Each structure stands twice: as structure tokens, then as C-alpha cells.
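Asks: Need a 3D model of the sequence below.
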Amino acid sequence: MSWFFVTHNAHLYQQTVVKITKNTVVKSVETTDATHNKDLVTTQELTGIVKNGAHQGDKILLKNEYSLSGAHDEKYRVGDELFVSISKKSKTPLEGSIDGVKRDQYLLIVGWIFLLSALFVGKKSGVFSIISLILNIVILSIVLDYYIRSENGNLLIISMGMVVLFTVISLFLVSGNNRKTYAAIISTLIGTFISFFIAYGVMNLLGDRGLRYEEMQFLTRAPRKVF
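Replies: You can find the predicted model right below:
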């Protein structure tokens, strides 16, 4: 039932979803960057069918470049479902640009593997671990929604509160109400906050110098806030 849902839920997305029906390789070119790293860049022309929105059922043409290394791009195949922005000037067949991959099918597979593994290995504890995970996800969604909507929300204070809340909920559900659980909660929180204040102090002491933030372009917020 869950597999049927994720393969037939395009109508629930606001973004245009396209299923690739044809893949044609146009050319492959060897490239060398400033540091003499060699790569092979391939251009592919994709034909797909729009799965939702006003153009549902229409054919669309897309272009994509991907490298052999796959560091900043991706190769697409027949059967892949992509999020696409349709060009307003395009006629029949439509044209557009690729925004990303519709990954809920892959997430579903990984999710089921995780759930079944937790139940098989943990048995009763696995059940309570899954319940605590679901509760934490619900709480996180509510809190993040509040933070996004609020103008003066302090992300640091909110994160600290969630650390305490998640720790208490998870350990009580998995270990029960006993001295062992209280000891685990106290030691977890002490360890977490000591690590935080050490790292935060070092960042302030060094003025962020000496820290290497790799792939900075993928961050949407300053590294200190992400930390």
C-alpha cells in the first residue's frame, strides 16, 4: 500500500513532476579543472511525461549534464521521476529545467528496511525506539514550523530545549522509569552540553579561523548557526 501511494502521489506536489521515458546521450567531453583534475562530462537529452498540474500528460524535453565523478551533478535514467520547472516560453513539446529528483520511493525502501531491522533486532525495545522516533519527528516538525513563523525565535535556545526533550522521551520509552534511565539522561545531557560549550568556546577563541567549511555552497545558513 505504501509503495502504491508513493508511486501515485504526484498530484500532491505543487512542483511539476516528470517521469523520464527516453534518454539520449548527445556527447561526452573530457575536462580539466584549475587543479588539473580530469573528468568526463556527458550531455543527455531526456524526454518525459508530466505527471501533475495543468500540463499533466504532456510531453516535455529536458537537457542534463553530468560528470563521471558525480560530485555536483547526477545522471538520470528512464523511469526516474524528477521535479521540473517548465519554461513559460516553451510550446509543444514543452521545455524546462531540472530542479531535482523525486526521492520518496527511495526513502520508503530505506524506511522499511530500518523499521523491520529495528523490530527484528530490538523486538520490544525496537518498538519503543520507533515510537520515540515518531514522537521526536512530530515534535521537531512543530518546533521548526514555529521557528520559521516566528520573527524573534532563538535557534540556539530552541535546539537546546529539543536536545533535553528528545533525550528524556527516547530514554524513558526505551529503558523505562528506573535509576538506570535517570543516570543515562543526566550523563547524556552533561556530555552533550560539555561538548557543545568546548566547541563553541574554541570557535569564539579562534574567531572561526582554522576551521574548514567544506562545500559551503550547500549551506543555506551561516556555519555557526548550523553548528
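
Asks: alpha carbons only for contacts and neighbour counts from here, please
Replies: Will do.

Asks: For the protein, just list every one of the strands.
Replies: Counting by DSSP state E, the chain has strands at residues 16-32, 38-50, 59-67, 81-86, 94-101.

Asks: Please identify the most buried of these.
Replies: Burial of these is given as mean neighbour count (mean count of other Cα atoms under 10 Å); strand 81-86 ranks first at a mean of 21.

Asks: could you list every residue that touches residue 95?
Replies: 60, 61, 62, 86, 87 (Cα atoms under 8 Å, 6 or more residues apart in numbering).

Asks: Quick check: nearest residue in space to the first one, chain neighbours excluded?
Replies: If I follow you right, that is residue 60. Closest residue to residue 60 apart from its sequence neighbours, by Cα to Cα, 6 or more residues apart in numbering: residue 94 at 4.4 Å.

Asks: swap in the fourth one?
Replies: Excluding its sequence neighbours, the residue lying closest to residue 86 (Cα to Cα, 6+ apart) is residue 96, at 4.2 Å.

Asks: Can you verify my assumption that the one you found contacts residue 85?
Replies: Yes. With contacts counted by Cα atoms under 8 Å, residue 96 reaches residue 85, the gap being 5.4 Å.

Asks: Show me what the longest helix seen in the chain is packed up against.
Replies: As assigned by DSSP state H, the longest helix anywhere in the chain is helix 179-206. Here helix 179-206 touches helix 155-175, going by 3 or more Cα pairs under 8 Å, 6 or more residues apart in numbering; DSSP states H and E.

Asks: To compare against the first, here's the next sequence to fold:
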Amino acid sequence: MNKLETLRLSSYMVDAVYFIGANVNQLSYRKQAASPGVEELPNLHMELLHHSKLENVFLPDRDQLIVYTEEDLMRRFRTDSELLSSADIAGLQRFMKEIQGRVVMTNGNANGVFIVIVLEDGFFGRAIPEQDVAGSFFSVANGERILWSTAPGPFPAYVPELSEGETITEGTTYRHAVKELSPFRLSVIHTVREYGPYRFDTELLLKMAGISLLTLLFHC
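Replies: Sure thing, here's the model as predicted:
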């Protein structure tokens, strides 16, 4: 407990960290970067995640950045277990609400403590080089899911391929350049409208974005 209270988190990169114990005999806490001290979470531990089936959402994505939507969480969430009290269900629902739509990383319950790191909302923006070319934008993806994008409107939904080449959205052609970020399952995508002027070096921008993002990831 004392060690958690003295833990210093960079609000530049991290919003909060959850330390979730194995069962009712092991305490769970949330440490927020912008607040002193820690908050005890009596109705959140791994046994409850197991009884509610939520552990099946998190464990496959250990050590990777991911965004869980409300649909992702609710599709697995079950409340019919006799081992879940109304207070337990409320605690789990609060946890889901706090992390949904946020970029998170988990440790896969290593060493008996399940750690969930919630990144600050502007995390990716700090790694992407500024550029003001009309019709040009960056996206960051995990697999086929867009985690973050500077694209206007609903564009991220139209990049399922995440590969070099072109896509056509509502009559407009977009060209995509992609850089994979190893060892993370992440891709940085630079997209330009076909008719937009090429007043920049796409390869150089992708390298800059990739190096900056990896630097942030290894220090968060």
C-alpha cells in the first residue's frame, strides 16, 4: 500500500493504473496520475472477472495496446453467476465504464496481480509529427482496429485492410502507407487523398512517427 502511494506516474502518458488482486483476500487499487494516494476497489478482483467472463476479454491481449468498446465488454459480460453479488456487479460495471473507449495495456495477470494501464488520451498525438497537408492524416491500429486517428469524421471505419495501397470511400480515393511497429502489434498508417499534393516525404514521416511512438511505449 505504501509503495503504491509513492508511485509516481507521468500524467503526460498515463491516466490511471489498476492493480487487481486475485480474490477477496487480496486488495485491489486504482492509482490515478493526477491524484495523490490510491483508491481501494473492494468489488474488483480476478475471481469476479472470471465469474463474469470478463477475463476472456482481456487475457488474449496481454502486453499489447488495445481499445475496448462498450460492445466488446458487454458481449462477454455475464451477471447470472450465483457468486456475484449486486455490489460486485456494480463494481465491475464501474470498471468497464472507466476503461471503455480508452487505450489500455494489461500484463495478463502475471505474478498474481492483474495490472491495467490506461493511457492518457493524447498519448498517440505526442508521437505523431505535426503536418498540415490538406487531406493527409495519421492513424494507429492494432490488427484491424483503429486505436487513434487524426482523420475527420468516420474515416477510421473505412481502413479494414491496413495495408499499402488504395481504398475508395464515398467516391474518394485514399492512398495508404503503413509502418509496422515491432514487437508491438501496432501499425502507423499515413493516408493521403489521391488528389492531394505530395508536399512531404511519406517514408520519412512514418519513420519519425514509428521511432517516436516506440520511444513512448518503452517508457510508459
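
Asks: TM-score for the pair, please.
Replies: The TM-score (TM-score structural alignment, normalised by the length of the second structure) is 0.26; 89 aligned residues with a Cα RMSD of 5.3 Å.

Asks: Would you agree the residue nearest to residue 60 of the first structure is in contact with residue 59?
Replies: Yes. With contacts counted by Cα under 8 Å, residue 94 of the first structure reaches residue 59, the gap being 6.3 Å.

Asks: With residue 20 of the second structure as the reference, measure out to residue 55 of the second structure.
Replies: Distance of residue 55 of the second structure to residue 20 of the second structure, given as Cα to Cα, to the nearest Å: 12 Å.

Asks: Spell out which residues are contacts of both of those two.
Replies: Overlap of the contact sets of residue 55 of the second structure and residue 20 (by Cα under 8 Å, 6+ apart) consists of residue 46.

Asks: who has more neighbours, the two?
Replies: Neighbours were tallied for residue 55 of the second structure and for residue 20 using other Cα atoms under 10 Å; the higher tally belongs to residue 20 (25 against 19).

Asks: re earlier: give me the distance between the residue nearest to residue 60 of the first structure and residue 20 of the first structure.
Replies: Distance check for residue 94 of the first structure against residue 20 of the first structure: by Cα to Cα, it reads 13 Å.

Asks: Could you do residue 110 of the first structure as well?
Replies: Distance of residue 110 of the first structure to residue 20 of the first structure, computed by Cα to Cα: 23 Å.

Asks: Residue 125 of the first structure now?
Replies: Distance, residue 125 of the first structure to residue 20 of the first structure, using Cα to Cα: 42 Å.

Asks: before we move on, what about residue 136 of the first structure?
Replies: Here residue 136 of the first structure is placed at a distance of 36 Å from residue 20 of the first structure (Cα to Cα).

Asks: cool, residue 43 of the first structure as well?
Replies: 15 Å.

Asks: For residue 168 of the second structure, pull up the helix or strand it's in.
Replies: In this assignment (DSSP states H and E), residue 168 of the second structure forms part of strand 165-169.

Asks: Now that strand: buried residues?
Replies: Buried residues in strand 165-169 of the second structure, defined by neighbour count with 16 or more other Cα atoms under 10 Å: 166, 167.

Asks: Please apply the same query to stretch 205-213 of the second structure.
Replies: Quick answer for stretch 205-213 of the second structure (16+ other Cα under 10 Å): 205, 206, 209, 210, 212, 213.

Asks: If we only consider these, which is nearest to residue 91 of the second structure?
Replies: Nearest to residue 91 of the second structure among these is residue 213, at 33.3 Å by Cα to Cα.

Asks: any idea how far residue 176 of the second structure is from the closest one?
Replies: Counting by Cα to Cα, the gap from residue 213 of the second structure to residue 176 of the second structure is 19 Å.

Asks: before we move on, what about residue 147 of the second structure?
Replies: From residue 147 of the second structure across to residue 176 of the second structure, the span is 16 Å (Cα to Cα).

Asks: Same check on residue 136 of the second structure?
Replies: On the measure of Cα to Cα, residue 136 of the second structure and residue 176 of the second structure end up 10 Å apart.

Asks: Is there a neighbour count for the closest residue to residue 29 of the second structure other than its chain neighbours? I'd like the number.
Replies: The spatially closest residue to residue 29 of the second structure, leaving aside those adjacent along the chain, is residue 40, at 4.5 Å (Cα to Cα, 6+ apart). Neighbours of residue 40 of the second structure under the rule other Cα under 10 Å: 16.

Asks: Hey, what's the angle from the longest helix of the first structure to helix 155-175? Just curious.
Replies: For helix 179-206 of the first structure against helix 155-175, the angle by axes from the mean of the first three to the mean of the last three Cα atoms, to 10 degrees is 160 degrees.

Asks: List the buried residues for helix 179-206 of the first structure?
Replies: Residues of helix 179-206 of the first structure classed as buried: 181, 182, 184, 185, 188, 189 (neighbour count, 16+ other Cα under 10 Å).
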